[in-house]
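Novice: Fold the following and give me the result.
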Amino acid sequence: MSGQDQAGGLVGPAADVLARLVRTALDEDLGGDPGTDVTTTATVPADARTVVEVRLREPGTVAGQVVWVPLLADAARRLGQETPVVELLAADGSHGAAGDVLARLSGPTRTLLVAERTGLNLVGRACGVATATRAWVDVLAGTGVEVLDTRKTTPGLRAWEKYAVRCGGGTNKRVGLFDVAMVKDNHAAAAGSVVAAYRAVRSTSPDVAVEVEVESTEVALAVVRAGGRFLMCDNMTPDDLARTVAAVRALVAELDGPGGRVLLEATGGLTLARAPEVAATGVDFVSVGALTHSSPQLDVGLDWTG
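Specialist: Okay, here's the model as predicted:
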């Protein structure tokens, strides 16, 4: 997911990831590569040129602007036309009001029409995720607690949606199954216990961060005694969560000394209304699957100006 630095210091999806996303989306719309737009080909002269503006129809957090350049370049290649000029007027991560112009695009009309729906789909999706994430970041402001995303993403759009989470001020937890280990209830059942599962993962993948899902204070303490220092507290009440946080931090201080560090995450059934109460328990993170699996699309349109 690393890539060149974008406006606002955000790092967008790597160029190859973005190129693959654009290529797949255009193939889907055009029926292959180069494919065809039967309506545009029939009604728009090849030499026609247009200026259009990408505009927010409702307020929200801007995200996905990084798509316009590679998208229009790929569309132009397929049509054998010059690549339209892209003027970005709002940075990813910024707040936009209804009616704000995000970008101005100018060039061959056929290319702009071919790319229009793909671009609006991707930008609208990204803005929706970023806007939902920003709501969590705002409600947690001043608590020191970060909001994390999860793997509950749209297949094929994970890199895009995780970038949108960052645009909204959130933090990416892990990319997939390969970069961070997460011991959950099914792994514990297969291994015989949570502690056995943790030890098995730590033994086979010593250089990978390991997070362990726990559902009680007792299990959390057992994992800490086994060496675990990254715990996900699942579906605990605020009172149980507070007791678990206090007990775990006390045990880590006893085992590792005053400088001992453990990372604690709350997850399961979280809502914006409950977020301040959960943050007050002393956790470091809250993880919210709804950022990516339930965020509504933000309404973004494309208006012709000439």
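
Novice: CA atoms for contacts and neighbours, from now on please.
Specialist: Will do.

Novice: in the stretch 201-306 of the chain, which spans are helices?
Specialist: 217-225, 238-256, 275-279, 290-293 (DSSP state H, counting those that start in this stretch).

Novice: nearest to residue 114, of those?
Specialist: Within the helices of the stretch 201-306 of the chain, the stretch nearest residue 114 is helix 290-293; the backing value is 27.0 Å (CA to CA).

Novice: Report the distance from that closest one to the chain centre.
Specialist: 8 Å (CA atoms, centre = their mean, to the nearest Å).

Novice: Next: stretch 56-70.
Specialist: Using CA atoms, centre = their mean, the offset of stretch 56-70 from its chain centre is 14 Å.

Novice: one step back: highest average neighbour count across the helices of the stretch 201-306 of the chain?
Specialist: Most buried of the helices of the stretch 201-306 of the chain, by mean neighbour count (mean count of other CA atoms under 10 Å): helix 290-293, with a mean of 23.

Novice: Break down the protein into its strands, ranges please.
Specialist: Applying DSSP state E to the chain gives strands spanning 49-56, 60-61, 85-88, 95-96, 101-108, 146-148, 180-183, 209-214, 230-234, 263-267, 285-287, 300-304.

Novice: one more to put side by side:
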Amino acid sequence: MPFTPALEQQLRAWLNEDIGRGDLSAPALAGRRGAAQWIARQAGVFCGGVLAAPLFALLDPAVEVRLLVADGELLRPDQRVLELWGEASALVAAERTALNLAMRLSGIATATAALVAQLEGTGVALADTRKTTPGLRVLEKYAVRCGGGLNHRLGLDDAAMLKENHLSWSGGVAPALAAVRAQAPWPARVIVEAETEAEALAAVRAGADGVLLDGFSPGQLVELVPRLRELAAGAPVVLEASGVDPQELRACAASGVDLISTSAPVTRAPWLDLSMRFSLPLA
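Specialist: Just a heads-up that it's a prediction; the model follows:
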């Protein structure tokens, strides 16, 4: 994941939120250097290590960080994740922000990996959604990728998705799609979210690049997907299932859809428990 100026600005804001006017405990550590380790308290998929060095460096550029586990790798309980050396006051001040981010992202990566494992061997990909925490979208989507998932559009400017309100207010699938096609850049894809069989069929007839089949049961998908493929007559339309019960992923995959999108890893995942343990001061 590239470390961009925008991401650096966010990290600064999150540090400032916690430190405020200054860490009142800092005088107890004045002039001391220390070592610390991150320890995994439970099994899972690690994510957030790429943020550690730049985040601690914002408080002390001399802080050294050594990653022992790469983002996307499995963790076991009591495993050492990374090691740090530097000014003790900087290690303490950045500890909570760094751990909070890593625990949140590792929880998402772990939850994603569990769902991806259910789809193993089906050829169907798992994708995320735009249901993300404001300010954390890029990082949460990065965590999904670390867990083996795919990223859906990052924002409204990535691709057009015509949802129920678009279809209702514009008079239907064909008028909505035509209006978007008339003004969108030629590489932009247009996806239609279909809640009914009629909407799905209309989307394929109108030439949508993708059809998001929302809330269909596995049985309904098994019947509908072949009909949509036949109607598309070889056109490369992407068929996506959404609103799927996590327990029915494989049943939905058996219908022949290309991918399944879900917000569950981001909206429902518990944090993965990590802790930071300090060694005796080095000086």
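
Novice: tm score of chain vs chain?
Specialist: The TM-score (TM-score structural alignment, normalised by the length of structure 2) is 0.95; 279 aligned residues with a CA RMSD of 1.2 Å.

Novice: most packed of the strands of structure 1?
Specialist: strand 60-61 (a mean of 26).

Novice: Kindly name the residues of structure 2 that line up with that one.
Specialist: On structure 2, the counterpart of strand 60-61 of structure 1 by TM-score structural alignment is residues 44-45.

Novice: what about that stretch, how far off from structure 1?
Specialist: Superposing on structure 1 and averaging over aligned pairs (mean CA distance after the TM-score superposition for structure 1), stretch 44-45 of structure 2 comes out at 0.3 Å.

Novice: list the contacts for the residue nearest the centre of structure 1?
Specialist: The residue lying closest to the centre of structure 1 (CA atoms, centre = their mean) is residue 162, at 1.9 Å. The contact partners of residue 162 of structure 1, by CA atoms under 8 Å, 6 or more residues apart in numbering, come to 149, 172.

Novice: Tell me how far the aligned partner of it in structure 2 lies from residue 151 of structure 2.
Specialist: Aligned by TM-score structural alignment, residue 162 of structure 1 pairs with residue 141 of structure 2. Relative to residue 151 of structure 2, residue 141 of structure 2 is positioned 6 Å away (CA to CA, to the nearest Å).

Novice: Now for these two: what residues contact both?
Specialist: residue 128.

Novice: Do I have it right that residue 78 of structure 2 meets residue 44?
Specialist: No: counting by CA atoms under 8 Å, residue 78 of structure 2 does not reach residue 44; the two are 11.6 Å apart.

Novice: Can you lay out the strands of structure 1 as JSON lines showing distance to residue 134 of structure 1?
Specialist: As requested, these are arranged in JSON lines below (distance: least, CA to CA, whole Å):
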{"stretch": "strand 49-56", "distance to residue 134 of structure 1": "17"}
{"stretch": "strand 60-61", "distance to residue 134 of structure 1": "7"}
{"stretch": "strand 85-88", "distance to residue 134 of structure 1": "21"}
{"stretch": "strand 95-96", "distance to residue 134 of structure 1": "10"}
{"stretch": "strand 101-108", "distance to residue 134 of structure 1": "18"}
{"stretch": "strand 146-148", "distance to residue 134 of structure 1": "10"}
{"stretch": "strand 180-183", "distance to residue 134 of structure 1": "25"}
{"stretch": "strand 209-214", "distance to residue 134 of structure 1": "25"}
{"stretch": "strand 230-234", "distance to residue 134 of structure 1": "22"}
{"stretch": "strand 263-267", "distance to residue 134 of structure 1": "18"}
{"stretch": "strand 285-287", "distance to residue 134 of structure 1": "14"}
{"stretch": "strand 300-304", "distance to residue 134 of structure 1": "18"}
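
Novice: Select the longest helix from structure 1.
Specialist: Assignment by DSSP state H gives helix 109-139 as the longest helix of structure 1.

Novice: in structure 2, what residues pair with that one?
Specialist: Counting by TM-score structural alignment, helix 109-139 of structure 1 corresponds to 88-118 in structure 2.

Novice: Name the residues of that stretch that are buried.
Specialist: Residues 88-95, 97-116, 118 are the ones in stretch 88-118 of structure 2 that count as buried (16 or more other CA atoms under 10 Å).

Novice: Tell me how far whatever residue of structure 1 lines up with residue 151 of structure 2 lies from residue 142 of structure 1.
Specialist: Aligned counterpart of residue 151 of structure 2 in structure 1: residue 172 (TM-score structural alignment). Shown here: residue 172 of structure 1 relative to residue 142 of structure 1, a distance of 20 Å by CA to CA.

Novice: Residue 113 of structure 2 and residue 150 touch, don't they?
Specialist: No: with contact defined as CA under 8 Å, residue 113 of structure 2 does not reach residue 150; the gap is 11.2 Å.

Novice: Report the contact partners of the alignment partner in structure 1 of residue 169 of structure 2.
Specialist: With the correspondence set by TM-score structural alignment, residue 169 of structure 2 lines up against residue 190 in structure 1. If you count contacts by CA under 8 Å, 6+ apart, residue 190 of structure 1 has them with residue 197.

Novice: now swap in the one 5 residues further on and tell me
Specialist: Residue 195 of structure 1 sits next to 188, 222, 223, 226 when contact means CA under 8 Å, 6+ apart.

Novice: Which of these are conserved in structure 2?
Specialist: Compared against structure 2 with both residues aligned by TM-score structural alignment, their matches' CA atoms under 8 Å, the contacts of residue 195 of structure 1 retain 222, 223, 226.
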